[in-house]
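> Test case, fold it:
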Amino acid sequence: MKNVVTVILILLTTTHCGSCAKILGVFSAPGRSHYFLGSALMKALAENGHDVTMISSFGEKKPPKTKGTYRDIVVTEVLENIQEMQKQQKMNMFDRENMNPFISTVFLGYMMPKILEPTLQNKEVQELIHSNETFDVVIVEQFMNDGEKALATHFKAPLIVMSTVGTNFWINTIVGNPGPLSYIPMVMVEYSVPMTFCERLTNTLLYVFAQTFFSLVVHPNQNANIKKNIPNGPDLSDVLYNASLVLMNSHPSLNQPVPYVPNMIDIGGFHVKPSKKLPQDLQEFLDNAKDGVIYFSMGSNLKSADFPPEKRDSILRAFSKLKEQVLWKWEEDVLPGQPKNVKLSKWLPQQDILAHPNVKLFITHGGFLSTTETVYYGVPILAIPIFGDQKLNARTAMNNGFGLVLPYSEITEEKLTQSIKEILNNSKYKENAKKISENFHDRQVSPMETAIYWVEYVIRHKGAPHLRVAALDLPWYQYYLVDVIGFLVLVSAVISYISYYLVRTVCKKICNKRKSKKLKKK
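From the prediction side, this is the model:
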C-alpha cells in the first residue's frame, strides 16, 4: 500500500512539474490601474501552478500564496522619473481635460523613454537579462513600451501582449487587425458612432499623425534603448509584429463590436473578484443608509484632493442637499466644509462597495477598470472624464443608457445636482445597467479562465504561429492594395488613352474623307 501511495505522489509531482511554466510579466506603466490588471493575471497564473516573475513599478507588499512561485522585480525608477517630471512641470492632472488629441499623442511619445529606459536599466532587470534564465512565455502590457517586447526575443520565448484598454491603433498595427477609421474612433477622442464627416476627418488625420510620429520619433528612440540595454538586442521592427497573442481587456457588452483576427482574445472583467465582506465601519455605513449611497471616486491616478476650491465647494454644496449618504475617496485627512452625509476615506475597496445593494450611483472619472466594475455589478454612473480613454468610456456609458456625462469644466452645484437626481429618479439608468451587466456575465467560462487557457495554449503550441495572419508579412502598399490599385489605374489610363487615340484617329479620317468629297464636288 505504501508503494502505491509513493507511486501516486511521484506521478502527481511529475505531472505538476511537466505542466508548470516559467512566465515573465512586464507591466512597468506607472499607473496603479495598469498594475492591478497585470498583477491580477500574473497572480492567477502563479495560483495555477506556474512560476511567475513580475516586473512592475509597484510590487506586492506581501508575497501572494500560490501553488507556483511569484517573484517581484520592482522598478522604482519609473515612478521617480514621472513624479520628477510632474514636479518640474507643475502638472495637475485635471488640467489635461481639454488637451488636444494631437498634443496628447506627442505627450505620450515624450513619456515613453521615461518608462522604457529606467525599466531596462534597472539593476535587477539587468541581472535577469544577463543571467542564463529562460522563460516559456513573456507577457508585456501594450502601453508606451514597445521596446520591452525585445525581452521575449532575448529570452527566446513567445510574446503575449495585453491591452488594458481594449483594441486601438497600437494593437491593430502589430497583429494586422483591420480597424476601419470610418467607424472605429481613436482612443484619444470621444466620438460616438456613427461619426460625422468632420469627426471621421479628424479621426483619419489623427491616425496618420500618430502613425507618422511613432514611426519617425518614438520607435527609433525605443530601438536605440533596446540596442543600448540588451546584449545583441534585436531591431524593434523584428519584435514589433511578433506577438503570438493579444489579451484584450474588453467585451462586446462594454465596447463597440469590432473585427478581431484569431489571436485577439476578449478577457474584459478578468480582474474582478467575488465580493468580500467590508470593513466594519464601511459595512455599517452602507447597511444603515436607508435612502441609499452614492459612491464617489476619481480613480488611482486622479486625486479628488486636487480639485480646485471652487469645484470642490460646488460638489460639497450639491452633496449637502441630498438625502442619500455619500462615500467619497478623499486623499487627505480633512475636507473643509464636509457635510454630515459625506463619509471620507483615503482608500476604499471599490469592487466590494459596488457589490452592496444600497449603492445607487457611482460618480467616477470613467476609467476602464471603474467602468468594467460598475457594469459587473449593474450600478449606473455619472462620469466626469478627464483624459485618455475616459471620455470615450463615458460617452459609451451614456450611449448605452446606464450613465450620464458631466464635463469637468462644467461642474457647478446646479448641474451636478440635476445630473444626480436625473439618474436616481429615472429608473431607465438602473434598468440599463442591469441589462448590460447580464450581457457582461453571459459567458461560457469566466474571463480569468479564458486568459489562463490562452496563455497556456501559446506555451503548449510553441507560440501558436498558426494564429498569425498573413497581413503581417505584407508591406503596407500590398496590404492596402496600393500596387493593385495603381496597376488598375495605369491600365485604365492606357486603355482610355488608346481608346481616345483610336476614336480621335477614326474621327479625323472620317472628317478628312468628308472634306475630300466636298473638294471633289467643287
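
> Could you use CA atoms for every contact and neighbour count after this?
Will do.

> Now do the same contact list for residue 392.
Shown in contact with residue 392 (Cα atoms under 8 Å, 6 or more residues apart in numbering): 187-191.

> Does it lie in a helix or a strand, and which?
Here residue 392 sits within helix 390-399, counting by DSSP states H and E.

> what comes up buried for that helix?
For helix 390-399, a neighbour-count test (16 or more other Cα atoms under 10 Å) marks 390-398 as buried.

> Ok, stretch 155-164 next?
Burial within stretch 155-164, assessed by neighbour count using 16+ other Cα under 10 Å, is assigned to 155, 157-164.

> Among these, which ones are in helices?
Using DSSP state H, no member of these falls in helices.

> Save the residues you listed as JSON lines, and put in distance to residue 182 too.
Conversion of the buried residues of stretch 155-164 to JSON lines gives the following (distance: Cα to Cα, whole Å):
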{"residue": "155", "distance to residue 182": "40"}
{"residue": "157", "distance to residue 182": "37"}
{"residue": "158", "distance to residue 182": "33"}
{"residue": "159", "distance to residue 182": "30"}
{"residue": "160", "distance to residue 182": "29"}
{"residue": "161", "distance to residue 182": "26"}
{"residue": "162", "distance to residue 182": "25"}
{"residue": "163", "distance to residue 182": "22"}
{"residue": "164", "distance to residue 182": "23"}
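
> Residue 210: which of the residues you listed is nearest?
residue 163 (17.9 Å; Cα to Cα).

> ok, that closest one to residue 27 distance?
Distance, residue 163 to residue 27, using Cα to Cα, to the nearest Å: 11 Å.

> what do these two both touch?
residue 141.

> I'd say residue 355 and residue 377 touch.
Yes. Assessed by Cα atoms under 8 Å, residue 355 is found in contact with residue 377 at 5.8 Å.

> quick one more, to check against the first:
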Amino acid sequence: MKCMAAIANQLADAGHQVTYFQPFVVELFQNHDLIKNPNIKVIDFWHDEEGRKNLPSDGVLSDAWTSVKYQSDIGVKIFAPRVLHSAFQHMCRRMFEDKELHKMLKDQKFDVVLSETFDFCGLYLADYLEMPAIISVFTGSKLSAITDALGEPSFLHYYPSPSSNFGPKISLYDRMNNLWYKLLSTSAFGELFDRQYADISKIMNGTVRHWKPILGDVTYHFANSNPYLDFVVPTIPKVVPIGGYTMDYKQVPPVSKELDTILNLRPYNVFISYGTMVASKYMPDDYKHSMINLFKHNQNVTFLWKYEDAEEKYIKENIPENVHLSKWFPQQSLLADKRVNLFITHGGLGSTMELAYAAKTGIVTPLFAEQPSNAQMLARHGSVEVYSKHDIPNWKKQSDLLRKMLIDEK
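The predicted model follows:
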C-alpha cells in the first residue's frame, strides 16, 4: 500500500490526473494517510458481508517469530499459495462480481493502469476491462514466478536463495539450493496466480485471460529494486528498476519535540521495528523476556521500540525506563536524525531501503518471505549484521552484537 501510494503521489505531483483505487483486503489499514497530493481521486472498495466473515486476522503470521516454514523453500511452496489465496479470494470475487464497479472504471477512460503483481487480481481486472496500457508493479525486488512470463532471462545463480551463501563463500550445495529455491518459489506463486485465475474464470464464464499472457503484454514492469544496492541480474528494457522512489530525505520532517527530548537523554539511541505484518506483541514470552534483559543491561542506550500494546501486563510491569514504546514511530524522521545510532529491523524491503538511504548501520533479523535476501543484500555492503530470529532468546549474544555495532567505527 505504501509503495503504490508513493507512485500515485509522484505521478500527481508531476501533473498527471491520478485515481487511486484501494480495495481493503485487510481493513486494519483503512485509516492511513499515505495519499499526500489533494488532487488524487481516491476510490475505497470494501468487503461485502461474506468477505468480512473471512477477514484475515492481524495475528495470522504470529508464528513467524519461531517457525522455519516461512524461510523454508518447501514451506513457501506448501503454505504461500494456501495462505495468500485465502486472504485475497473474497475481495477478488467481489471486484469481479460488481458490474457497477466495472462500468464506473471503464467510464473513467484511463490511459494507463498500474497494478501490483503480488495479488494478481488488479491485473486480471485491468486486462478484463481492456485498459489501453497496463504497467505491472512488484513492490518487492524479485519474484521468480513472473520472470519467464515477462520475458526476462533467469536470475538463477545471480540472486541467492534466502538460505544460500553468495560471493566467495558460495559452494556447490548453495548453487543446488538456489536452483531448488527458484523452482519451488516459481511453482508456489504460479499456483497462487492459477488459483486466482480459476476463481475469476468461473465467475466470468471463462472470459478472462491467464496471467502469463497478461504479463507478457504489459507495457512496462516496475520492480522495487535499486541496482546500486541489489544483486545484479540480467534483465530486459521493459523491466524498470524504481527502487528508492519512496525515499526523499530532503523532505523528511524533523522528529517531534517529544522525540527530540528523548533522543537527548543518553549517548546512544537505538530504534527497533519489526514491521507491520508480524507484530512484536506476538513474540513468545521467552523472546520478550530476552528483549527486556537486553534493555536492562544497556542502560546507556535509549531504545525506541515499535510495540503494538504498551498496556500489556508483562511489558508494563517489566519494561525499564530507557525504553519508549509506541504503536507507530516516524521511521524516516528517526533514521534521518544523527542521534539515532542503530536500527534493529526485520528486513522488509521498505525498511532496508530507508536504512540504506539514511546511511545508518543496522541489525537485520529476518522473519519471513524475502527478508533474508534483503538482509544479505545489505550485509554484502558492510553496513549491517544479520541476526537469526532463533537467537533472539539469547540476549547476551544480541547485546554483544549491539555493543559492537555501537562502538566499532567501521
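
> returning to that earlier point: okay, residue 355 and residue 377 of structure 1: which has more neighbours?
More crowded of residue 355 of structure 1 and residue 377, by other Cα atoms under 10 Å: residue 377, with 23 against 19.

> In contact with residue 477 of structure 1: list those residues for me.
Residue 477 of structure 1 is in contact with residue 483, counting by Cα under 8 Å, 6+ apart.

> helix, strand or coil for it?
helix (DSSP: H, G, I helix; E, B strand; the rest coil).

> Tell me the secondary structure at residue 234 of structure 2.
Here residue 234 of structure 2 is recorded as coil under three-state DSSP.

> What residue in structure 1 is paired with it?
The alignment partner of residue 234 of structure 2 in structure 1, by TM-score structural alignment, is residue 259.

> cool, and residue 134 of structure 2?
Superposed on structure 1 with TM-score structural alignment, residue 134 of structure 2 falls opposite residue 159.

> Relative to the whole chain's centre, how far out is the helix holding residue 392 of structure 1?
14 Å (Cα atoms, centre = their mean, to the nearest Å).

> Where does that helix end up in structure 2?
Using TM-score structural alignment, helix 390-399 of structure 1 pairs with 371-380 in structure 2.

> quick one: the residue located most distally from the centre of structure 2 and residue 352 of structure 2, what's the gap?
The outermost residue of structure 2 relative to its centre, with distances by Cα atoms, centre = their mean, is residue 205 at 34.1 Å. Per Cα to Cα, residue 205 of structure 2 is found 43 Å from residue 352 of structure 2.

> what's the answer for residue 238 of structure 2, then?
25 Å.

> out of these two, which sits in the busier spot?
Each of residue 238 of structure 2 and residue 352 has its neighbours counted (other Cα under 10 Å); residue 352 has more, 23 against 15.

> Which of the three states applies to that one?
Assignment for residue 352 of structure 2 (three-state DSSP): helix.

> Identify the residue spatially nearest to it, adjacent ones excluded.
residue 374 (7.0 Å; Cα to Cα, 6 or more residues apart in numbering).

> quick one: contacts for the one you found?
With contact set as Cα under 8 Å, 6+ apart, residue 374 of structure 2 has these partners: 347-349, 352.

> Residue 351 of structure 2 now?
Contacts of residue 351 of structure 2 (Cα under 8 Å, 6+ apart): residue 345.

> Trace it over to structure 1, please.
Under the alignment (TM-score structural alignment), residue 351 of structure 2 maps onto residue 370.

> same question, residue 362 of structure 2
Match for residue 362 of structure 2 (TM-score structural alignment): residue 381.

> Wait, its match touches residue 402, no?
Yes. With contact defined as Cα under 8 Å, residue 381 of structure 1 reaches residue 402; the gap is 6.6 Å.

> who's more crowded, the two?
residue 381 (33 against 27).

> So the more buried one versus residue 76 of structure 1, what's the distance?
For residue 381 of structure 1, the distance to residue 76 of structure 1 (Cα to Cα) stands at 34 Å.

> Of all residues in structure 2, which one is nearest the centre?
The centroid of structure 2 falls nearest to residue 348 when counting by Cα atoms, centre = their mean (4.8 Å).

> What residues does that one make contact with?
Counted by Cα under 8 Å, 6+ apart, residue 348 of structure 2 has contacts 275, 366, 370-371, 374.

> Now check residue 198 of structure 1 against structure 2: what is it aligned to?
Here residue 198 of structure 1 is matched to residue 173 in structure 2, going by TM-score structural alignment.

> Name the next helix or strand downstream of whichever strand or helix holds its match, please.
If you go by DSSP H and E, residue 173 of structure 2 is part of helix 172-203. Using DSSP H and E, the next helix or strand after helix 172-203 of structure 2 towards the C-terminus is helix 211-217.

> which residue ranges form the helices in the stretch 401-522 of structure 1?
413-425, 427-441, 447-460, 476-479, 482-521 (DSSP state H, counting those that start in this stretch).

> which residues sit in contact with residue 399 of structure 1?
For residue 399 of structure 1, counting by Cα under 8 Å, 6+ apart, the contacting residues are residue 192.

> Same list (the helices of the stretch 401-522 of structure 1) but as JSON lines, adding distance to residue 88 of structure 1.
JSON lines is the format used below for the helices of the stretch 401-522 of structure 1 (distance: least, Cα to Cα, whole Å):
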{"stretch": "helix 413-425", "distance to residue 88 of structure 1": "33"}
{"stretch": "helix 427-441", "distance to residue 88 of structure 1": "42"}
{"stretch": "helix 447-460", "distance to residue 88 of structure 1": "40"}
{"stretch": "helix 476-479", "distance to residue 88 of structure 1": "41"}
{"stretch": "helix 482-521", "distance to residue 88 of structure 1": "47"}
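
> same for the helix or strand encompassing residue 87 of structure 1, what does it pack against?
Per DSSP H and E: residue 87 of structure 1 is located in helix 76-89. Helices and strands touching helix 76-89 of structure 1, by 3 or more Cα pairs under 8 Å, 6 or more residues apart in numbering; DSSP states H and E, are helix 101-121.
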